[in-house]
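Novice: Sequence first, predicted coordinates after that:
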Amino acid sequence: MRTVDREHYAGLLRLAYLVLDDGDAPLMRARRAAVRATRVRDGGYPAMRARLVATLLTEPPAGRHRWHRLFFEPVPTPKGSVRAALRELSPHERLAYLLRRDGLTAPEAAAEMGVHLRADFRDVDRATDAVDDRTGLDEAAQQAEIEAFEPDLVRLRAPLAVPRAWRAAVAAVLWVVVLAVAGFVLIPPDEESGGPTAVDPRAWQRTGMPTINEWPAQGELRDDAGLLRRAADAWRADRRDPPHGGVIVLYAGRVDGASLVVLHDSPGLRETPSVAQYFERRLSRGVESVRRLGSGSGQLIMLGLTWRYLVPPWLRDVRAAVPSGRSPDWVPVAVKDGVTDPLHWRWFAPRCQNYVVFRMTFRPATGGWPRTVTQLASNDPRSAAPRVWFRDPPERDERFGWAALHAVACQGAATLSESGDLRLARLWSGELPEGGGRATLLTVDASSPWGAPGRSILISDDGRALSERGGTNSDFTSSAGTVAAAVWWRSRRRWHLVAAAGPDVVRLKTVGELGNHAMGRGRGTSLLVVRGPRAGGPHPETARLPVVQVVAYETDGDRTVVDPS
């Protein structure tokens, strides 16, 4: 390492340590991150700091390293110091503050972090204000304290009261450990050996919302270093879908006579991870499927074409049902070491997009009420496996919930193969004109691609589609009160424009070839039904429909436009 790099290394190490301060082996992890950052030769210190930020925000949680505490004590933390204030913040908030104190403006610090997670200058300002309040120091005093902090200053613990004959052995062990730590810092094992890393088995128990980043390795072969190395190397050599970032093992075991390794990568917080499945059979070996997840939440993963699914440890009481039935016929599914028994359903013709509905129970290890988790999973390991949510307030109508799932899987309300997680809502229920019967206007929002407008469809009480898909002004995260949707519905004699909106929309109005029609809010929901052209002719389905749009006026004065086609 050159002299200039040594100077940069000290600052990078200080920044990394203060971010990782309350974790396991923070000095070891900070050294590794700083060493990786100094490998950037072009761009000087700003480029090295950008590499360090990427490592801190994308590297998976480290496992427990309790042995180092036998010999070392951390640097003491004075009360009221900057370091003590930082330990009361989350790692992301610490990083935002430290980038600000490293000479960046709030927008520049947000941009540096924004490559890997959603952040803006207000997040940086909030973190900076929090440290100011907790320390009572001005910026210059805080900067001086940070620059004076040397994380390499650790103290050896006092020697144990043991006979003199044992002291030589203890000293020898100490030197072996020190040399091992030095080698670990200079040559990170996950980069040289090619093997994937593993998540701390207890990481998911320390959070109320575990994701794939807290999913521990499962399976009886998870300690087979040779198998894991071959699997990781095979994925890295894949020219079509190689991993991005670090490779983490989810499962390694024997499934139906084959050795199987399931891995995922770490592309950063702005991208969702990919999952790869590596098989070793008697006459073949290699990566057989790679799928990018719709979201980073823990979800079921089909193992090859085995009709078995990998289940994260925080989901229990697994049940499954085929969505084609009029009502759910839940079948309990046994799970052993994270893998389900094979499902007994088989089909080869397209039916309900070849998806099965799973219902599970999530009991947070950190406390709280258990929650029901619903997921749609395919018989194709390369297809998406979206989780299904219902908009606030939670839908407690089991009949509607199953009708909505049936419409999504079997009636074309959503295309599941490339879908992200889905959020469903009943926007309106009532009687259609001209004897059309009772119907529900269902909205379907997907989490991927981010911010994409939702879709809507009219369904019957048993989930049959009564219209083609229509448009909404919503997306996965928008407020349920401001959602507006419009569809074209055809009775026996004519077309009708059916539009509805949530309680925060006070007025709906049509513009276009149908003329101006308006309807205000009634009983909590704005509803507008406008008669369209007659549905005569030999092919009424393909008849030209009027060009029309629906304008939704919200209580705060905002307006949005919805296209029913």
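Specialist: Received, thanks.
Novice: Please make it C-alpha for all contacts and neighbour counts, starting now.
Specialist: Fine.
Novice: so who does residue 462 touch?
Specialist: For residue 462, the contacting residues are 326, 399-400, 403, 406, by C-alpha atoms under 8 Å, 6 or more residues apart in numbering.
Novice: Narrow these to those in helices?
Specialist: 399-400, 403, 406 (DSSP state H).
Novice: Report the buried members of these.
Specialist: Among the ones in helices among the contacts of residue 462, those that count as buried by neighbour count (16 or more other C-alpha atoms under 10 Å) are 400, 403, 406.
Novice: Relative to residue 29, which of those residues is nearest.
Specialist: residue 406 (48.5 Å; C-alpha to C-alpha).
Novice: Hmm, the closest one is touching residue 323, no?
Specialist: Yes: look at residue 406 against residue 323 with C-alpha atoms under 8 Å: they come within range, at 5.3 Å.
Novice: residues near residue 121, how many?
Specialist: 15 (other C-alpha atoms under 10 Å).
Novice: Run through the residues that contact it.
Specialist: 106-110 are the contacts of residue 121 under C-alpha under 8 Å, 6+ apart.
Novice: Look up how far residue 108 lies from it.
Specialist: The gap separating residue 121 from residue 108 is 8 Å, by C-alpha to C-alpha, to the nearest Å.
Novice: try residue 205
Specialist: Residue 205 is 35 Å from residue 108, by C-alpha to C-alpha.
Novice: now residue 253
Specialist: 46 Å.
Novice: ok, these two, which is more surrounded?
Specialist: residue 253 (22 against 16).
Novice: Is it correct that that one is in contact with residue 221?
Specialist: Yes: shown here, residue 253 and residue 221 form a contact pair, counting by C-alpha under 8 Å, at 4.7 Å.
Novice: Take this one as well and set it beside the first:
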Amino acid sequence: MADAVEAEPVEVDDAEAALVEHYPRLVRIAYVTLPAALGRHRRVLLAHRLAQRALPRTRRPVTGAAEGEDPAYALVRGEVLRGALAYGKRQAGWRRWGRNALVAAPLPPQVIGLRLFPRTGDLDDLDLDRALSELDAPARAAYALRAVEGLDEERTAALLAAAGVAGPRKAVHDASTAARTVDFRTLADSEFDPCVVHARPTDLMRRRQHARAGAAIAAAATVAAALLGVPGDGGGSGFGAAGPLGPQQAALNRMLNPASVVRADAGAWTRTSRLDFASWPARGDRTDDRGLLQRALDVWARPGSAVRVSATPGTAQTPPVTAPQLLFAGDVDGAGVVLLYDGLRLVRYAEPADGGGAPVLDFARVDGASAANASAVVVARSTDGNARYLTAPWIDRTQLRNLLKPDAAPRPLKRSSDGVTDPVPVPAGDGSCGTADSSWTAMQFTPSANAPDQQPFLLTDLAELIPAHLTHAAGPGARQGEADDAQALGDWAHAACRLAADRGQGVRTVGNWQFADQRLPDDAGTANWLCTRADSWSGADHVSVQFVPPGTAPGTPATIAAHGRSTAACGPMAPGVLSGVLWKSPTGHWYLVAAGSPEVGSITAGGLGGASDGHTLVVPARPTSHPELSGRLPDGSTLAALT
């Protein structure tokens, strides 16, 4: 790319035209450069604010525009970069307060009563989001410039230097290193587009309850500000983790008093008609630690910029609208941990016991959780790949299973008197399988004899606060039950490693359905067909059809035949499913083998001239064949194949 050249001063009208024309690019650059600790809602608003504030008030000279580049665009891009980079610098005292005040200031754009966040992406988007969160602000800016603007390393370094970055070449190097694991092109996805956002309500009940008191609170806050001067950012937290108080937060703080926290008694679960988190008692060795509880409540109500916040996709990160219920408060693996429940969400607050480091705030959506989904919560994760869980009071026995070894007996999993488990190995994120020491850990819980259902069930960790419930079905209808028999464990031995794709996706339940078995030609034996359906807390779903050839060893992943999203296939509403694969027999011949669920009456393979009466089909084929499958249902309608 050409070197930067001096350009004529830019008129305000020209800068405005450039800003309007390239607004989405500028906002995306700001959004990616801003720290993830701000939270997605505040990053969206701040990215738009930085782009809008980039418009100069008067005619301005510009330096750093490349030859042939629009000087007006170079000017506003530079302003956006400088503004976003400022939020990645460590600041203290009045500068830190001033920065926090700018984030919260009622400047445009304003959004009242809504939380805005970009669309949640796929696994590649999540990997990139994690990779960016580990970079500093200059490196994130370099990544944004290279991905959004398509600049080379030299030009990127020059722009960073012009924006005041002390080590521009190091920033470019760090960004390029990150790009080796996550492609630059991933940044074009909607996950990183703050101009395409979802909107969710924040505090409907609280706004209704306090509408009449709003004016009085605002007046009181104004008087207090005048009397007290500049507020600090500690908010009563020993870590200074809570953000600055606003009028609404002041009213909320009076409600979020540790003395007001709800506590269920130890026997509440035995008297309820529904087993869920509402019947969990408060446990742990610090349930009476008012200071810890106050810090947890303060940070939940207004997390400061230092707090590391995470949330299950689709979970509101808003303050509680009523006094929450305390589930746990205690020390676990060197951290003070508090678990709170507000009827819709679980919130985990953790602070380092030694007072160093940043607090963590995790949100998980749990509305409608039933007994199995409300049986365990992560209380701590360690750097050695283990996690500890707090188990429900109705769980009588806890064990561990390796899903890749279905014939192996479960191992005991010990718990403390408070219900906290010993460390449990977290399944590998890459889902690697096929070796002798491969494993996928699942917890097998057996409910108490006093519980409505005493059948053991399986849970597995998918990088969320709440482990996913694993179920199984066989025969017509995809009616899911617990995965506690030999057939269920055998099917999960082939499907478990595919669970790696569901990590961090907010998955609530994953069900396997063995919907068909099929005799294969050339005396090859019998194959099984599985449909695996993952349902999330947000209502999203996806399915995969898996083909298990005869002789496949336990623990060997099945072959993926098809995928589908936002579909009723393999579910209780419309379980019908159809798919096929090209398969090479032991004798070297190629076939199209297809199968449908039991309600499929016939299958047609367009392009191969094959058809069958029944819900399985075998047709000779070539390895390059592209048949079009369709099935006929008893009512005469057509079932399209998943591909």
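Specialist: That came through, no problem. Predicted model, so just to flag it, every value in this text is computed and none were measured.
Novice: ok, so of the contacts of residue 462 of the first structure, who is nearest residue 133 of the first structure?
Specialist: Comparing those against residue 133 of the first structure with C-alpha to C-alpha places residue 400 closest, at 50.2 Å.
Novice: okay, the helix or strand harbouring residue 30 of the second structure sits on what stretch of the first structure?
Specialist: According to DSSP states H and E, residue 30 of the second structure maps onto helix 23-33. The counterpart of helix 23-33 of the second structure in the first structure, using TM-score structural alignment, is absent.
Novice: helices or strands next to that helix in the packing?
Specialist: helix 40-53, helix 71-86, helix 137-144 (3 or more C-alpha pairs under 8 Å, 6 or more residues apart in numbering; DSSP states H and E).
Novice: which of these sits most buried?
Specialist: Among those, helix 137-144 has the highest mean neighbour count (mean count of other C-alpha atoms under 10 Å), at a mean of 29.
Novice: So what does residue 499 of the first structure match up with in the second structure?
Specialist: By TM-score structural alignment, residue 499 of the first structure lines up with residue 594.
Novice: Redo the contacts of residue 121 of the first structure as CSV? Include distance to residue 279 of the first structure.
Specialist: Shown next, in CSV, are those (distance: C-alpha to C-alpha, whole Å):
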residue, distance to residue 279 of the first structure
106, 48
107, 46
108, 45
109, 43
110, 42
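Novice: could you pull out the helices for the stretch 151-300 of the second structure?
Specialist: 153-162, 168-179, 204-209, 214-228, 247-255, 290-301 (DSSP state H, counting those that start in this stretch).
Novice: residues of the second one that come out buried?
Specialist: This points to helix 168-179 of the second structure. 168-169, 171-176, 178-179.
Novice: residues in the first structure aligned with it?
Specialist: Using TM-score structural alignment, helix 168-179 of the second structure pairs with nothing in the first structure.
Novice: so what does that helix touch, helix or strand wise?
Specialist: helix 137-144, helix 153-162.
Novice: what does it rub up against?
Specialist: So helix 168-179 of the second structure is contacted by 131-132, 135, 138-140, 142-143, 153, 156-158, 160-161 (C-alpha under 8 Å, 6+ apart).
Novice: relative to helix 137-144, how tilted is that helix?
Specialist: 60 degrees (axes from the mean of the first three to the mean of the last three C-alpha atoms, to 10 degrees).
Novice: Now do helix 168-179 of the second structure against helix 153-162, angle only.
Specialist: Using the same axes, to 10 degrees: helix 168-179 of the second structure against helix 153-162 is 130 degrees.
Novice: Also the longest one?
Specialist: Relative orientation of helix 214-228 of the second structure and helix 153-162, computed by the same axes, to 10 degrees: 70 degrees.
Novice: now helix 214-228 of the second structure against helix 247-255, angle please.
Specialist: 90 degrees.
Novice: Leaving out chain neighbours, which residue sits closest to the residue mapped onto residue 232 of the first structure from the second structure?
Specialist: Aligned counterpart of residue 232 of the first structure in the second structure: residue 297 (TM-score structural alignment). Spatial nearest neighbour of residue 297 of the second structure, chain neighbours left out: residue 256 (6.3 Å); criterion: C-alpha to C-alpha, 6 or more residues apart in numbering.
Novice: Now for the one you found, how many residues are close by?
Specialist: Number of residues near residue 256 of the second structure (other C-alpha under 10 Å) recorded here: 25.
Novice: do the same with residue 503 of the first structure
Specialist: When counting by other C-alpha under 10 Å, one arrives at 21 neighbours for residue 503 of the first structure.
Novice: surely it meets residue 521?
Specialist: Yes: at 7.5 Å, residue 503 of the first structure counts as touching residue 521 under the criterion of C-alpha under 8 Å.
Novice: max-length strand in the second structure?
Specialist: strand 507-520 (DSSP state E).
Novice: returning to that earlier point: now the helices and strands packed on helix 23-33 of the second structure in a markdown table, with distance to residue 412 of the second structure?
Specialist: Compiled in a markdown table, these are given as follows (distance: least, C-alpha to C-alpha, whole Å):
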| stretch | distance to residue 412 of the second structure |
| --- | --- |
| helix 40-53 | 41 |
| helix 71-86 | 51 |
| helix 137-144 | 45 |
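Novice: Of these, which is nearest residue 96 of the second structure?
Specialist: Of those, the one closest to residue 96 of the second structure (C-alpha to C-alpha) turns out to be helix 71-86, at 10.7 Å.
Novice: okay, that closest one sits on what stretch of the first structure?
Specialist: Going by TM-score structural alignment: helix 71-86 of the second structure matches no residues.
Novice: could you say what helices and strands that helix packs with?
Specialist: Partner elements for helix 71-86 of the second structure (3+ C-alpha pairs under 8 Å, 6+ apart): helix 12-21, helix 23-33, helix 40-53, strand 65-66, helix 137-144.
Novice: what's the spacing between it and its chain's center?
Specialist: Between the centre of helix 71-86 of the second structure and the centre of its chain there are 31 Å (C-alpha atoms, centre = their mean, to the nearest Å).
Novice: Perfect, I'm done here.
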